[in-house]
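Colleague: Provided below are the primary sequence and the corresponding predicted coordinates.
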Amino acid sequence: MFCVFEEIDEPDVVCWNVIIDACARSGSAWRAVEVLSRMCRGGAVADGFTLASILKACSRGQDLGLGMQLHAWAWKIGLESETATGNALITMYLKCGGGVHSAANVFDGISEPNIISWTAMIAGLVQNGLAMEAAGFYKQMVRVGEKENDFCFTSVLSAFSTLASLEHGKMVHCRAVKAGFCFDTILGNALLDMYFKCGSSADAQFVFDAMQAHDVVSWTAIMVGYGRHGEARKAVECFRAMVDGGFRPDSITFLAVLSACSRGGIVDEGLSIFRSMSEDHGIKPEIEHCACLVYLLGHAGRLNEVETLIRKMGLQLDSFAWESLLSACGIHGEVELGKRSAGKVMELEPWKDGPYVLLSNMYAEQCQWREKEMLRGKLDYSNVRKNAALSWFPVSEAN
């Protein structure tokens, strides 16, 4: 592309915009700035699309300084209120950590904000943990008569999912149906997530059945949802249906169904699915998958299998795996294995007080007071300090 560009004798602003956009899409913001500088030296006049292209490449905290410089330049040449530039500035500030206030100021300065402007603000607020503010912004958008698109609906549903507001989530669902977006796969996935997080697995299943097309995200979302709702059997049924339907589960899908099995205590199915990862689907189990199996086997009382799994899967240096085994030992009163597990955690993370507390409780339950006292001495000698426990209770005012 650059070779073709260099052969153009007098490139116009469109040619410059194309080459700048190519640099930005490759993630090279500074290369795009160099081309912009060359463009200005050549006498071409930048427009809103020029700035918007470069700003798209500013997506990390380290790009904030460049983004602010481009904002100042946009203000200097009178492009700050132009819609395309303003939209790109909003996204830049929210992605680069420049502050919601800065993004809101840009939005207020846009002469004609469009659906992209509104959606950028809503999505950015959600991503910055300001779901309530995003919901308020959406209500303002509806009041001024701006019509949603599929991206806007998806962003708004993320806000109401975070707020666990079923009533408002259903309202957005109705508006999506009325606007003709109800069968969109991406929007359907967002609806699945919203209904599960708002506690309505029946509505989530209705949405899933109504979707014209599913993808791996759809299947994974419904497994995650059923797992969180304690309906592990349904999550496993969805996994089987997904595989039978010709979909290829990925590592996230396996994590979802294994987590469901762990929460539901479905041992045999969990073991079978875990084995199928590598044997049938060629996916190497990661630490998170193994942790699910450790939890599953441990709480089922199959503690020796857990220790074997930790060693077989190379998790000897994973303190979380040993902590899970230690916790299971406490449930089932396996003191000797608990001692070994606690020793591993103390070795890997000597600053943690958790293994001391769990093992001490195990000694107390078995009336092994001497061992408990010795452990206490070891804790004091190690200079590890247990965080003080706090409690609260209501106090009525004195009359």
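Modeller: Looks like it came in fine.

Colleague: going forward, measure contacts between C-alpha atoms and count neighbours the same way
Modeller: OK.

Colleague: return the distance of residue 204 relative to residue 260.
Modeller: 17 Å (Cα to Cα, to the nearest Å).

Colleague: kindly report the same for residue 282.
Modeller: In this view, residue 282 and residue 260 are 21 Å apart by Cα to Cα.

Colleague: those two - which one has more neighbours?
Modeller: Using other Cα atoms under 10 Å, the more surrounded residue of residue 282 and residue 260 is residue 260, with 29 against 10.

Colleague: what about the residue nearest to that one when sequence neighbours are not counted, how many neighbours?
Modeller: Excluding the flanking residues, the one nearest residue 260 by Cα to Cα, 6 or more residues apart in numbering is residue 227, at 4.0 Å. Using other Cα under 10 Å, the number of residues around residue 227 comes to 24.

Colleague: here comes the other one, which I'd like you to weigh against the first:
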Amino acid sequence: MPEARVVPDEITYSAAISACEKGGQWQLALNVLSLMPEARVVPNAITYSAAMSACEKGGQWQLALNLMSLMPEAMLVPNEITYNAAISACEKGGQWQLALKLLSLMPEARVVPDRITYSATISACSKGGQWQLALNLLSVMPDVRLAPDTITYNAAISACEKGCQWQLALNLLSLMPEARVEPDEITYNAAISACKEGSQWQLALHLLSVMPVASVVPNEITYNTAISAFEKGCQWQLALNLLSLMPEVTLVPDEISYNAATSACSKGGQWQLALNLLSVMPEVRLVPDTITYNAAIGACRMGGQWQLALNLLSLICNAAISACARAASGSWH
């Protein structure tokens, strides 16, 4: 730009930093910010907010908070975008206490929290296993004239799921239509996962069945979670049925799908089916892992097939030895 006799200003730099943020290049965003004083361009609140968002996306919560702490020195007042970026950074970094602290500081700074602020803080509490705090934040939103949206409810339901509060998760899901909020696949996935954690396979099956009625399309995560719910409930037939349905709905089963189904067969004493699943994985370009083999060996144990169990164990050992040999050969060369 200088060669073209065009002088970049704070808008130019802010746009460049925002571009880096959208591209996931937090290091470049910070580098651009650091060049501004040299170019005699003063960063503004938008510049700092964009740089903080870049750090947030890059999982650099410490850097995001450091940038925020520098703003008063630059005679800049953080706004709701700044706080939202900082809280989101804390959420990504698993710092729920800091997220709550920032939220509590906003009124003192005369900054009004918005829906994004609350959603990010609820999500931070969810990640920190603080389901009570998440629900408390959700409950106070109407008091501050904020209407929770799908993202807010999803975060709260996920918090209940992590806290093994399946009843509360389902209650939140049931409240969404009344609040004129549309559940999406993330909502249902979290609710089904909550049912799985609570060993409520019937409810998980019900939620899966009502998704098409709600015009929500199940994805791989939905099916994997439901299969895992059936595995916990010792419903091997349902687990296998779901696994077989996935290709029909253009979903590709992955290692998680097969592991859960194999484990379901193991729990149901179906060692032949467990071994069959193990054998077809290479055909669908999936590599069995330790979890898969453990489930298959467990199935053989329950079926009294000790020879097959030992055979599977030897396969794992041979594979491990081969891997070590390849690694040693590579390092030698």
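Modeller: All right, it came through fine. None of these values were measured; they are calculated from a predicted model.

Colleague: and the residue nearest to residue 260 of the first structure, what pairs with it in the second structure?
Modeller: With TM-score structural alignment as the criterion, residue 227 of the first structure lines up with residue 196 in the second structure.

Colleague: wait, isn't the residue nearest to residue 260 of the first structure in contact with residue 235?
Modeller: Yes - contact criterion Cα atoms under 8 Å: residue 227 of the first structure and residue 235 qualify, at 6.2 Å.

Colleague: what sits in contact with each of the two?
Modeller: Counting by Cα atoms under 8 Å, 6 or more residues apart in numbering, the common neighbours of residue 227 of the first structure and residue 235 are 257, 260.

Colleague: which residues of the stretch 151-300 of the second structure fall in helices?
Modeller: 166-175, 185-197, 201-210, 220-232, 236-245, 255-267, 271-280, 290-302 (DSSP state H, counting those that start in this stretch).

Colleague: which one of those lies nearest to residue 78 of the second structure?
Modeller: helix 185-197 (31.7 Å; Cα to Cα).

Colleague: could you list the residues in contact with the closest one?
Modeller: Residues outside helix 185-197 of the second structure that contact it (Cα under 8 Å, 6+ apart) are 150, 153-154, 157-158, 160-162, 164-166, 169-170, 173, 201, 203-204, 207-208, 211, 216-219, 221-222, 225-226, 228-230, 232.

Colleague: on average, how far is that helix from the matching bit in the first structure?
Modeller: Comparison of helix 185-197 of the second structure with the first structure after fitting gives an average deviation of 1.3 Å (mean Cα distance after the TM-score superposition for the first structure).

Colleague: which residues touch the residue nearest to residue 157 of the second structure when sequence neighbours are not counted?
Modeller: Once flanking residues are discounted, residue 157 of the second structure sits nearest to residue 169: 4.8 Å by Cα to Cα, 6+ apart. With contacts defined as Cα under 8 Å, 6+ apart, the neighbours of residue 169 of the second structure are 156, 157, 158, 160, 161, 191, 194.

Colleague: what's the counterpart of the first one in the first structure?
Modeller: Okay, so that is residue 156 of the second structure. In the first structure, residue 156 of the second structure lines up with residue 191, judged by TM-score structural alignment.

Colleague: wait, its match touches residue 171, no?
Modeller: No - using Cα under 8 Å, residue 191 of the first structure is not in contact with residue 171, being 11.4 Å away.

Colleague: who has more neighbours, those two?
Modeller: For residue 191 of the first structure versus residue 171, neighbours defined as other Cα under 10 Å are more numerous around residue 191 (27 against 10).

Colleague: I'd like the distance between the residue nearest the centre of the first structure and residue 85 of the first structure.
Modeller: Nearest to the geometric centre of the first structure sits residue 127, at 9.5 Å (Cα atoms, centre = their mean). The gap separating residue 127 of the first structure from residue 85 of the first structure is 21 Å, by Cα to Cα.

Colleague: can you report how many residues lie near residue 248 of the second structure?
Modeller: Residues near residue 248 of the second structure, counting by other Cα under 10 Å: 9.
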